[in-house]
Structures are given as C-alpha cells and as structure tokens.
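Have a look at this fold, sequence not included:
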C-alpha cells in the first residue's frame, strides 16, 4: 500500500457533495471529513457526528463562576471583614447577584473558548491542518482515509459518478471534464 493518507474529492456544488456522501456510505466507505467554504445544513447528521458537548461545558464553567463569585463575596463581606452599613445584614443576597452574574458570564465565556480551542487543536504554535486551500474559497472537499479503505480505484469511480470535479490520490490528479 502507498504512503497516501487521504483521497480528496473536490465538488463544485454542495448538492453533488451530499450525493457523493450518500454514494460512499451506500458502499460502506468511511469518510474522514468534509470541508466546505460555507455551512451546509444537515451535513453533520449525514456524516454521523454527535451533538457538541460545548453547552454542557459552558454550564459547568458558569456554575463554577457563580460559586466562585458567591464564595468570594461571602468570604469578604461576612467572614473576613464584616461591616454594619446602615443596619443592613452582612449576608444580603440581592447585593451578591450582579457580581455572581458577571463572574458566571466571564467563566462560561473563557471556559468555552478554552474548550473549543483545545478540542479543535487551535493552541499556539500548532501548524494548521489544511487538506486543500480551495476548500475555504470555492470547493467542497470530501476526505476519505486511504489507509482504512483498501480499494482506491472503487472510491475514485464512486466520486466520479457523484459528480466530483477533481480527485486527488497518490499524487495524481483525476479531473472530470463533464
């Protein structure tokens, strides 16, 4: 087997790419990923992606911010330096609400950003993994793992049937002139 990692099928139209996904899945060929210049409704479900867990992480970070704000204010105003201001109690809940809210939003925002960057490998110093630069401009690209799919000729034929404009495999370019 060659050292080729991926077979790339380029499509000019998103409908052709969705048709290509269907054709490949009908033949039990696993798709590594799809790269598009714009969001396509329903592609996550078609590729079998699970729902993101980012909202759960945001909730956990938000609760952490609320607890941090509440415990910080309680420690400062009730335990460390209690003051009697105008006869009000030191533990007055309405006074805690704005700061707890702000820390909830702050922790949730920074936590979601950190989780997103970690999950997508966007940390500093890492080179971006780009299959083809045209995928961010005008092409819809399907990447098929060449190591797990043993019949590359079959994949090339299926991509051509689906309407691929160009197929890159083994340093060779298959161009469709239809």
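Right, received. Where do you want to start? Predicted model only: the values in this text are computed from it and were never measured. Numbering: from 1, shown residues only.

From here on, just use CA atoms for contacts and neighbour counts.
OK.

In this protein, which residue is most central in space?
What sits nearest the mean C-alpha location of the chain, by Cα atoms, centre = their mean, is residue 120, with 6.1 Å.

Could I get the full set of strands for the chain?
Taking DSSP state E as the criterion, the chain contains strands spanning 6-11, 33-35, 140-145, 166-169, 172-175.

relative to strand 6-11, how tilted is the third one?
Looking back up the chat, that one is strand 140-145. 160 degrees (axes from the mean of the first three to the mean of the last three Cα atoms, to 10 degrees).

which secondary structure elements does strand 140-145 contact?
Using 3 or more Cα pairs under 8 Å, 6 or more residues apart in numbering; DSSP states H and E, the elements in contact with strand 140-145 are strand 6-11, helix 14-26, strand 33-35.

How far off centre is the second one?
The offset between the C-alpha centroid of helix 14-26 and the centroid of the whole chain comes to 21 Å, using Cα atoms, centre = their mean, to the nearest Å.

Report all helices and strands that it contacts.
Other elements packing on helix 14-26 under the criterion 3+ Cα pairs under 8 Å, 6+ apart are helix 43-47, strand 140-145, helix 152-162.

Presented hereafter is structure B, for comparison with structure A:
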C-alpha cells in the first residue's frame, strides 16, 4: 500500500468554507473531498464538479415502472382473467384505461424511487457493513473538513489555508 500526504483543513462555518473553496480553486489546487455535517448549497459548483446524471436514471426507472404497470394490468385484467366489475366489461385495455391510471402512476413512482435509492447507494459505494470513510468525527456534528493532496507544496498550502480561516490544519498520511 502506497501512502500519500493530504492536508485536512477544518472550518467551523459553511460560509467561511465556501470562501475557502473558491480561494483554493483560484490558486489552482485540487480539492480531493469535502466532508460536511449537512448539504452546503453551491458547494458542488464551487468545487467544479460535473452535474449529476441521476435525474436521467430516475426518468428511465419511471419509464420501466410505467411499462411494467401497463403490461401487468393488460395481462391480469384483459388477457388472463377478464371480469365484469360494476358493469364495466374488460374487453379491451383502452376501454378500461381511466381505471388503470392510478396504478400506472403508483408503479411509475414506486420503480423510480426504489431503483434510485439502490443506484445512489451503489454509485456512492455505500453498502451494508461498509466501514465509514469519515476522517474526522466532528464533521458529523458541527465542523467542515477540506481534504487537499500534498505534492511537495505543504507550506504553501498551509499558508493559503490559514489565510482562508481554517480553525485547524493537519497533515495526514492517507493510504490508497
């Protein structure tokens, strides 16, 4: 296992963190990761992260749910066991489609929601019994941590981070 050094800059305010991220990015340093106790609005944009494509997945999963609903209701109510319910004969799918709309909606939402959760966990590499990757437990309470790799510029980074309002700056060996 090869170890490399990273700097952990700890902040106690999200506005100070946002200002620091902009300063660090302006100085052309790569920010490896930021750990926060709650989502910070605009942080992904300030870090220069690409927009998420999870919305595309949600749409595709919704389409799968709608398709499953249509095929399931057509098979169950029209082909397999047509019934005369309340004087409404089940001779064709189109004649009965208004009664099927709630089921189509519910299965669309069901598939989109459940498959999105699974996709999010897989994409985030979060699965049962996985060890937490949080480098400092204070980031789950009230502190913010910025992780920057060190490439022979430790003093320069330390000085820059001290100027940005970091309350604590630590150099750590991180195993890859």
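Cool, the structure landed. Keep in mind it's a predicted model, so treat the numbers as computed, not measured.

most packed of the helices and strands packed on helix 14-26 of structure 1?
strand 140-145 (a mean of 24; mean count of other Cα atoms under 10 Å).

Onto which residues of structure 2 does that one map?
Residues 144-149 of structure 2 are where strand 140-145 of structure 1 aligns, with TM-score structural alignment as the criterion.

Residues in contact with the matching stretch: which ones?
For stretch 144-149 of structure 2, the surrounding residues in contact (Cα atoms under 8 Å, 6 or more residues apart in numbering) are 4-14, 17, 29-37, 136, 138-139.

just stretch 112-128 of structure 2 next, same as before
54, 57-62, 65.

Let's see that with 10 Å instead.
Identification of contacts with stretch 112-128 of structure 2 by Cα atoms under 10 Å, 6 or more residues apart in numbering yields 54-55, 57-66, 106-107, 109-110, 132.

what about the aligned residue in structure 1 for residue 112 of structure 2, neighbour count?
In structure 1, the residue matched to residue 112 of structure 2 (TM-score structural alignment) is residue 108. Residue 108 of structure 1: 23 surrounding residues under other Cα atoms under 10 Å.

before we move on, the earlier item: most packed of the helices and strands packed on strand 140-145 of structure 1?
strand 6-11 comes out most buried of those by mean count of other Cα under 10 Å, with a mean of 26.

give me the number of residues near residue 87 of structure 1?
Neighbours of residue 87 of structure 1 using other Cα under 10 Å come to 7.

Against structure 2, what's the mean shift for the longest helix seen in structure 1, could you check?
Secondary structure of structure 1 per DSSP state H: the longest helix is helix 93-119. By mean Cα distance after the TM-score superposition for structure 1, the fitted helix 93-119 of structure 1 averages 1.2 Å away from its aligned residues in structure 2.

Mind listing what's buried along that helix?
By 16 or more other Cα atoms under 10 Å, the buried positions in helix 93-119 of structure 1 come out as 96, 100, 103-105, 107-108, 111-112.
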